[in-house]
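Q: build me a structure from this.
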Amino acid sequence: MAHYGKNAPSDPPTHHTRKVLGYFFKGFGPILLVAAILVFIAWRPLGKPPAPANLALAIVLLAVFFIQAAFNMWQDWSSSRVMASIKTMLPDHCLVTRDGAQLTLLAEEIVPGDILTIKMGNKLPADVRFIGASSDARFDRSILTGESVPLAATVDSTNENYLETRCIGLQGTHCVSGTCIGVVVATGDKTIFGRIAKLTNEPKKGLTTLEREVLHFVLIICAVMLSVIVLVIIIWASWLRRDYPDWINVPNLIISCVSVAVAFIPEGLPVAVTASMTISANMMRKNKILCKSLKTVESLGSVSVICSDKTGTLTQNKMTVIDCALGNERMSVKQAHDALVLNQAQNPSGTHNALDQLRSLAGLCNAAEFDAATRRLPIEQRTIYGDATDQAILRFSEQLGSVAELRRCWQTKYELAFNSKNKYMIRALGLVHPDGKSMSLPSDTAAVFEPADILLTIKG
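A: Modelled structure (predicted):
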């Protein structure tokens, strides 16, 4: 442990002093602070007698200064929540064989050379070299690759590439079936997952487009403001002070210059920018898009087309069915549930339509399983063992009716696992009591529809 360190992603370097100073001195912060100090000086000791209005103005300027810093601090806090979720992707405990004895240790305590026992439902706490694997051992690597199809684990090397070979298990990947035994070969930041997490947490160099535009705007405003203030001082020194010595004294000159500066400063700019980006981020969050930083909202708003297979595998690795299509009719999950209830009420004899069969297909031809310990939780919060696609489809089926009751009536006779070449899986099912068989076939749409002669719709 002393040599290799803890098996956990290292925290990104944090310069607290620089970060706190950045909260206060971004944008117009320095100008507001200098203006407040000058007004305080104009109140005392230069004010004879001290003017209460000057004190009030200084307090207002300081209040705006701290409010701006508070908004900057809140923005930084909101953007750090996503990065904190990376550590939750790793398991807490693991089964380790060390010095001939099997122990349950914290995942952060394992070191290279430890032998791990991995079972279905476990996540790999480190990169391992498999030395034993059952024939049905499969690992979901979607957290790293985005590909939801599980890969088989083998003892023999299948590729010289560390990332491609099947004899290596990568940290954070999920065992969806089978059992394996592996030797730890990398921990912490030296794992593939750790390297990705470290790159994600590294501070970005340079300014974003929004920061450059705001900085450019601030510099223009400051240049114009300083020019006007210098002009006011020149007019006062060369004319007003000489011809009207009792009209504007030094404290009043300071107040006048500060008033000119405050007139040029859009104090609400930081608040307005942060508020507008927050509103945009909340709108994106409702559509299952979580922004790492509010500054990325502006960059994303400039994009015309986004080409993506699937997202969220690093932060959540959770897919959700939001609607379904039956023939040429599309409906949300709630609409599908209501239509199914209505059909059952209108056809108590048990006549099935396409929606019934879709619900049965989603629940029966599915390799995922609910964790019995979480059966009392809402469907969205229940733990499921299986790959991300099967989890999403199983939750969809459960929302339409109890999958456990459905599976109780059927037993699997034959199963052909999904593969990326055929783009389908087959599961032959038989009724538990009476004689009868059914075949379910979830797949790529084109793989089934092209050879099909008959299509069952929601109406029959």
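Q: only C-alpha atoms for contact and neighbour calcs from this point on.
A: OK.
Q: who are the packing partners of the helix or strand residue 355 falls within?
A: Using DSSP states H and E, residue 355 maps to helix 354-364. Applying 3 or more Cα pairs under 8 Å, 6 or more residues apart in numbering; DSSP states H and E, we find helix 354-364 packed against helix 333-346, helix 388-400, helix 403-408.
Q: quick one: closest of those to residue 322.
A: helix 333-346 (6.0 Å; Cα to Cα).
Q: which residue, other than its chain neighbours, is closest to residue 8?
A: Spatial nearest neighbour of residue 8, excluding adjacent residues (Cα to Cα, 6 or more residues apart in numbering): residue 188 at 4.6 Å.
Q: the stretch 101-250 of the chain: strands as residue ranges?
A: For the stretch 101-250 of the chain, the strands defined by DSSP state E, counting those that start in this stretch occupy 101-106, 115-118, 127-133, 138-140, 151-152, 168-169, 174-177, 180-186.
Q: buried ones in the helix holding residue 355?
A: Judged by neighbour count (16 or more other Cα atoms under 10 Å), helix 354-364 contains these buried residues: 354-356, 358-364.
Q: make CSV from these and add distance to residue 175 to it.
A: Formatted as CSV, these follow (distance: Cα to Cα, whole Å):
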residue, distance to residue 175
354, 33
355, 32
356, 31
358, 27
359, 26
360, 26
361, 24
362, 22
363, 21
364, 21
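Q: residue 24: which of the residues you listed is nearest?
A: For those, the nearest to residue 24 is residue 362 (54.3 Å; Cα to Cα).
Q: wait, that closest one sits on residue 400?
A: No: between residue 362 and residue 400 there is no contact under Cα atoms under 8 Å: 10.1 Å.
Q: export the strands of the stretch 101-250 of the chain to CSV and tack on distance to residue 66?
A: Listed next are those as CSV, based on distance: least, Cα to Cα, whole Å:
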stretch, distance to residue 66
strand 101-106, 43
strand 115-118, 52
strand 127-133, 47
strand 138-140, 48
strand 151-152, 54
strand 168-169, 50
strand 174-177, 46
strand 180-186, 46
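Q: one more sequence to fold, the one below, so I can look at both together:
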Amino acid sequence: MGEPERGDATAAGSNEAAAAPEYYRLSVGDVTRSLDTDMRSGLTDAQANARLADFGPNSLPAAKKIRLFQRLLGQLHNPLIYVLLAAGAITAFLGEIVDSSVIFGVVAVNAVIGLIQESKAEAELESLRSLIRTDARVVRGGQEHLIPSEDLVPGDLVRLAAGDKVPADLRLTRLEELQVDESALTGESLPVVKSDQAVSKEAPVADRLSMAYSGTLVTSGEGQGIACATGPDTEMGHLHRLVGAAVPLQTPLTAKLAGFSRLLSVGILALAAVAFAIGLYRGNEPAEMFTAAVALAVGAIPEGLPAAVTITLAIGVARMARRRAVIRHLPAVETLGSTTVICSDKTGTLTENQMTVQTVWTPDRGYEVTGSGLAVEGDLLGADGSGADLDADRALRWTLLAGSACGDAALTRVNGGWSVVGDPTEGAMLIAAAKAGLQTEAVDALMSRAATIPFSSERQYMAGLFHEKGGGYLVLAKGAAEKILDLCNTEMNAEGQTRPLDRETAMQKVSELADKGMRVLATAVQTPGLSGRARFAEEELRGTLVFTGIQAMVDPHRATVPAAITACHTAGISVKMITGDHGRTAAAIAAQVGLVDGRNPGRVLTGADLASMPESEAAEAAGRATVFARVAPEQKLRLVEALQARGHIVAMTGDGVNDAPALRRAGIGIAMGSIGTDVAKDAADMVLTDDDFSTIEAAVEEGRGVFDNLVKFIAWTLPTNVGEGMVILAAILFGTALPILPTQILWINMTTAVALGLMLAFEPKEKDIMSRPPRDPARPLLTRALVMRTLLVSGLLVAGSWGLFHWELAHGADLAEARTAAMNVFVVVEAFYLFNCRSMTSSAWRVGLFSNKWLLLGLTIQAACQMAITYLPAMNTLFRTAPLKADTWLLILATGLVTSLVVGFEKRLRRLSRGVGDI
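A: As a prediction, the model looks like this:
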């Protein structure tokens, strides 16, 4: 048919490849013809070289690096910084070198702090590229070669064996018991048994059994396939594009601070221009008015805010790390506190990611298996609570023996615990047998396997011929219940005797356990004493086996998860499960952990359901549903965007490559530290070191505490900036000398922000923090209550500083002394007001004066700084200050005390009225 077109090799499901052949639904012959290859000899070297030149290497595009200089410039991209830079330039032009140097110094400090805290250049695209790098066994010209995976081209015939990483998207043409771990791509927790048969067009990625996708891992068996997509055209390449296209959102606080900064910048410039115009109108010198306008602008800008926000978030990062949540991007700390929806993966987050047998049922009895995970400690308890007796229940003994011996998994010791090598379901059955005293060594001492009928997707069972030590041969089998029962005409009772098979009762029990989300496997035995002789030809097994029982296993939910989900619901946070597993399994786990119940029945949607819905209906369904099963990567991203369109702040968890686009797009992406892929971790804002959902709830609590402390800082710092601007404006309007100078304003703003304001970052969380709903994402940063509080305190600051400035001048003080007194009024009032800001509603006495010892340290540092700028000659010269008398300090302290009492009274009125609004 000629050379394949470039688009023909694009992975199915890509938006860019709507017209490309969907190879998973084509026959092997059609695929061979479409890609112009030979299913025995593969491509010729000439064909391969031509296609490599046409299609390019089998790799993903490298991530674009951000230069250090560009990142540094990014730290200056803020309207408030622009105003400060303009102010510094104007003061330098006017010859005020000290003032200009201080202003530029403040800008430089903020930029360096921002640069240090900024995360390294995005690494998820590079991780995706490295994920698919491997060597490939390819057949060209009838000869097998080992080549770098980058040299693969569409049409290459690739061979696979256990342990291989799939090097490209392959349409499988031949296989023997091939199983592939696709969890990183699809979220499916168990290896997938592959087939060479075409599947339907509607099949999602997880159900395309005829395909082996790039970057996945062969766990058992072997096979070969034709490369139908390479590099950016693979399913992994499709995810690469999704990751690149998923633009990270601004966090709620950074978005609000950006809007606040723009508004404040416009207001400051307008006010400075008005003040300058008024001064000129009154006949003042232009240079003098420039200085006054700069002082007004510098005073109104909260210079310490960027640094304070960064450091407060960094303190939150340290607190979260102690609770096993590692933050990769600082703003994610605050985002957690505003989260309204958590989209959680199932496997490893809500569950332990360790298959565990929980129920063993025999035709006569049922048993509960205690213990969970990869621990051999536990018991098999009967209905009366007594332990299992293998001699008293022979059917139980054979059920456990079949589960343990008829498999290829093994238990190994790792760091004092146990690890399963091989299929996790087989490992679960090994552990169940060990709990009853049938450890692997004991089973091996009883019998050895002589031959095997391996498991296959068509057969759906595995059987082994075993030689009993000192005896004859027997057959053990395990597999899907329907298939095992098809091989049986009889069943075993507790005494070890056979009787006619009661298939209806057995299948009823299977359905009952499956409805609970369990994976059910049945076991059977054939011994010479039961069937006359051991026959092992597959066609002779039907009707000769004896059904012994079933084992039902599940990946159990984490013990801490139900309480964590309840806490989230109490806090007004909706929790949704998004998983690649089947709907029934997901729904059962959701019911067990409290995601759905009688009051919150929720709704289960599959990826197929979502694909069939119109965009508008799907967005509505995303809000109503609680469980999303069998979803594709694009749908995870689509769900996150649909929830965001409804005004939600979305936290998305994930561990696989398929989760990366949604993790990056979400308000906060949360990756698993233990089982997560590097791609998921690089795309995320936060990594859970223990993979536990309850850690997310703890992180949300810490995030709310951080957000509270940021709001407290803003509520504390704004009155100072407004007051400084107002006192400068008053001086211009009344034609008097400036009560404070630009350098003094910068001193006030930077020292108090560090020594006083940052102490609020150490405030303990308030007791009701997880009993209130999330902060409304649409709620403005400057609420009406906060504006009123700011105007109240700034008015008191203006009155106190203006009044004391003129009081000092009237009583013989020179201009430097009067300005020093006015400057200290601002600092002392800020110190008194700091205690009021420890809670936006409760009184300082109720919070406790000594519950935050960092405040006392900050007050001590600030007092030392004020003594230095007031009394040290060098500081007097640099900042144009002068020493103060004792009676002046009494007036300053009185101003601070009055301000604290007035604010305390205002808070009491707010509590009593309950209608004025919260800060």
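Q: single out the most deeply packed of the helices and strands packed on helix 354-364 of the first structure.
A: Across those, averaging neighbours per residue (mean count of other Cα atoms under 10 Å) puts helix 388-400 on top, at a mean of 22.
Q: just the residues contacting that helix, thanks.
A: 142, 148, 317-321, 333, 336-337, 340, 359-360, 362-363, 366-368, 379-380, 384-385, 403 (Cα atoms under 8 Å, 6 or more residues apart in numbering).
Q: do that again at 6 Å, thanks
A: 318-321, 337, 359, 362-363, 368 (Cα atoms under 6 Å, 6 or more residues apart in numbering).
Q: so how far is that helix from its chain's centroid?
A: On the basis of Cα atoms, centre = their mean, to the nearest Å, helix 388-400 of the first structure sits 21 Å off its chain's mean C-alpha point.
Q: neighbours of residue 159 of the first structure, just the number please.
A: 11 (other Cα atoms under 10 Å).
Q: how much space separates the counterpart of residue 185 of the first structure in the second structure from residue 826 of the second structure?
A: Alignment note (TM-score structural alignment): residue 185 of the first structure maps to residue 228 of the second structure. Distance check for residue 228 of the second structure against residue 826 of the second structure: by Cα to Cα, to the nearest Å, it reads 72 Å.
Q: more neighbours: these two, which one.
A: residue 228 (31 against 28).
Q: give the contact list for the nearest residue to the more buried one once chain neighbours are set aside.
A: Take residue 228 of the second structure and drop its neighbours on the chain: the residue closest to it by Cα to Cα, 6+ apart is residue 154, 4.9 Å away. Taking Cα under 6 Å, 6+ apart, we find residue 154 of the second structure in contact with 227-229.
Q: residue 154 of the second structure matches what in the first structure?
A: Per TM-score structural alignment, residue 154 of the second structure is aligned with residue 112.
Q: please apply the same query to residue 75 of the second structure.
A: With TM-score structural alignment as the criterion, residue 75 of the second structure lines up with residue 23 in the first structure.
Q: its match touches residue 71, doesn't it?
A: No: assessed by Cα atoms under 6 Å, residue 23 of the first structure is found out of contact with residue 71, at 8.3 Å.
Q: of these two, which one has the most company?
A: For residue 23 of the first structure versus residue 71, the count of surrounding residues by other Cα under 10 Å is larger for residue 23: 20 against 17.
Q: residue with max distance from the center of the first structure?
A: residue 243 (67.0 Å; Cα atoms, centre = their mean).
Q: what's the burial count for the residue nearest to residue 8 of the first structure?
A: 24.
Q: now do the contacts for it.
A: 7-9, 194.
Q: can you give me the helices in the stretch 801-919 of the second structure?
A: 815-836, 844-847, 853-871, 873-879, 886-913 (DSSP state H, counting those that start in this stretch).
Q: so what's the spatially most central residue of the second structure up against?
A: For the second structure, the residue whose C-alpha lies nearest the mean C-alpha position (Cα atoms, centre = their mean) is residue 670; its distance is 0.8 Å. Contact analysis of residue 670 of the second structure by Cα under 6 Å, 6+ apart lists 652-653, 684, 686-687.
Q: in the first structure, what residues pair with the one helix or strand it maps to?
A: Using DSSP H and E, residue 670 of the second structure falls within strand 668-672. Matched against the first structure by TM-score structural alignment, strand 668-672 of the second structure finds no partner residues.
Q: starting from that strand, tell me the next helix or strand along the chain.
A: helix 678-683.
Q: which strands and helices sit next to that following helix?
A: Applying 3 or more Cα pairs under 6 Å, 6 or more residues apart in numbering; DSSP states H and E, we find helix 678-683 of the second structure packed against helix 124-131, helix 660-665.
Q: post-alignment, the first one versus the first structure, mean distance?
A: Using mean Cα distance after the TM-score superposition for the first structure, helix 124-131 of the second structure ends up 4.1 Å from its aligned counterpart in the first structure, as a mean over the superposed pairs.
Q: packing partners of that helix?
A: helix 678-683.
Q: now find how far off-centre the helix it packs on is within its chain.
A: With Cα atoms, centre = their mean, you get 10 Å for helix 678-683 of the second structure.
Q: try stretch 329-344 of the second structure
A: 9 Å.
Q: got the end-to-end distance for it?
A: By Cα to Cα, one end of stretch 329-344 of the second structure lies 20 Å from the other end.
Q: what's the answer for stretch 136-155 of the first structure, then?
A: Termini of stretch 136-155 of the first structure sit 13 Å apart (Cα to Cα).
Q: show me which positions of whatever helix or strand residue 65 of the first structure lives in end up buried.
A: Following DSSP H and E, one finds residue 65 of the first structure within helix 52-84. For helix 52-84 of the first structure, burial by neighbour count (16+ other Cα under 10 Å) applies to 54-55, 57-59, 61-62, 64-69, 71-73, 75-76, 79, 82-83.
Q: try stretch 271-281 of the first structure
A: Counting neighbours by 16+ other Cα under 10 Å, stretch 271-281 of the first structure gives 271, 274, 277-278, 281 as buried.
Q: quick one on the thing from earlier: taking the helices of the stretch 801-919 of the second structure together, which one is wrapped up most tightly?
A: Note that of those, helix 815-836 is the most buried (mean count of other Cα under 10 Å), with a mean of 24.
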